[in-house]
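# predicted model, plus sequence, below.
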Amino acid sequence: MLPGTKPGFELDPRLEAESIHVMWLGLCELRLRDDRRWPWLILIPQRSGMEEIHDLTPLDQAMVSFETNMVAQALKELTGCTKINSAALGNVVRQLHIHVVARSEGDAGWPGPVWGHGVREPYRREDLHRLAETIRGRL
């Protein structure tokens, strides 16, 4: 269990396998998806058994909204992207998590959605960790 993880909380192994820990926010763990096609962050509220945002308490809903907006603004400023895509799909991984993806005209899937587009292209390890450190510094 990582420092900061809430007792009884388990991260879905698929989220863990395709992303790295960036930092702890107030409610969420922030992770960076290992896909160099798009700067892609994932917020995971540290609440067991949650699948939908409306499953959270009203206070947690407000907190996840605040943290998502804070991360989205930082990612947009950091990347200079055209658009931020934010979503909580959960069709494949049911555990509640929120995607925040920087999109730019001409990127690998523009203007379509990133989900299900092509094959994930992992970063070089040092590039992945450098980007995570840059995001930490920005937040």
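Cool, the structure landed. Keep in mind that what you see is a predicted model, and the values were worked out from it rather than measured. Numbering: from 1, shown residues only.
# every contact and neighbour count from this point should use C-alpha atoms.
Will do.
# list the buried residues of the longest helix seen in the chain.
Using DSSP state H, we find that the single longest helix of the chain is helix 58-79. Going by neighbour count (16 or more other C-alpha atoms under 10 Å), the buried part of helix 58-79 is 60-61, 63-64, 67-68, 71-72, 74-76.
# next up, a second structure to put side by side with the first:
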Amino acid sequence: MGRMSESPRQSSAFTLHPRLAAGAHWLGRRQDCQLLLKDNALFPWILIVPEVPQGVEDLHQLDPERYRRVMDLVRRVSQFVSTQFRPDKLNVACIGNQVRQMHIHIVGRREGDPAWPGTVWASGAKSPWPPEEAERIRGAAREELELKLDPNPESMMH
């Protein structure tokens, strides 16, 4: 499946931030959002990146219909992480202090994981997904979340 180390394609409307793409596996698209699996098997962690224009950084800036679609996807991805990984707790956050491009973290947490009970952002613990496991997660996500297999040609990469 390969990690996303290439530069994203440029578009006047949307370009995936390189820091979001780095160290992640691209899962697919749904409802004008990119879905990425962070390449850290210690924390089942999916990013939802809405394809919104630069400057739209926070959820309240979305129009009501777009907000509803994004929140529906957050709910669906949260359910997927719960079903696939059986975490003790889900952390869902739209922070954006280091990367301002709107993105939502959905992280499965287990009591006793390397960052517990702190945040995953403060933890330096990393362990890449084995390629076959990352591919299994990608396949399950594409099936359960009905993801499109090809990225928006206007927005991203391979």
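Looks like it came in fine. Not measured: the values here are computed from a predicted model.
# TM-score of the superposed pair?
Once the chains are laid over each other, their TM-score by TM-score structural alignment, normalised by the length of structure 1 reads 0.89; 137 aligned residues with a C-alpha RMSD of 1.9 Å.
# rewinding a little: for the buried residues of helix 58-79 of structure 1, give me CSV that also has distance to V92 of structure 1.
Shown next, in CSV, are these (distance: C-alpha to C-alpha, whole Å):
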residue, distance to V92 of structure 1
D60, 23
Q61, 22
M63, 24
V64, 21
E67, 23
T68, 21
V71, 23
A72, 23
A74, 27
L75, 25
K76, 26
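# please settle this for me: is V92 of structure 2 part of a helix?
No - the assignment for V92 of structure 2, made by DSSP: H, G, I helix; E, B strand; the rest coil, is strand rather than a helix.
# and the longest helix of structure 1, how far out from the chain's middle?
10 Å (C-alpha atoms, centre = their mean, to the nearest Å).
# nearest to Q95 of structure 1 among the buried residues of helix 58-79 of structure 1?
V64 (14.4 Å; C-alpha to C-alpha).
# circling back to that earlier point, and the buried residues of helix 58-79 of structure 1, which is closest to H129 of structure 1?
The closest of the buried residues of helix 58-79 of structure 1, once distances to H129 of structure 1 are taken by C-alpha to C-alpha, is L75, at 15.7 Å.
# what's the separation between V56 of structure 2 and G96 of structure 2?
11 Å (C-alpha to C-alpha, to the nearest Å).
# shared neighbours, the two?
Common neighbours of V56 of structure 2 and G96, counting by C-alpha atoms under 8 Å, 6 or more residues apart in numbering, are M102.
# all strands for structure 1, in order.
19-24, 28-33, 40-45, 83-87, 98-103 (DSSP state E).
# wait, doesn't C94 of structure 2 sit right on V107?
No - applying C-alpha atoms under 8 Å as the test, C94 of structure 2 and V107 come out as separate, 11.6 Å apart.
# more crowded one of these two?
The neighbour comparison of C94 of structure 2 against V107 (other C-alpha atoms under 10 Å) goes to V107, with 22 against 16.
# trace that one over to structure 1, please.
Counting by TM-score structural alignment, V107 of structure 2 corresponds to V101 in structure 1.
# now do the same contact list for the residue lying closest to its match once chain neighbours are set aside.
Once flanking residues are discounted, V101 of structure 1 sits nearest to W40: 4.4 Å by C-alpha to C-alpha, 6 or more residues apart in numbering. The contact partners of W40 of structure 1, by C-alpha under 8 Å, 6+ apart, come to 32-34, 99-102.
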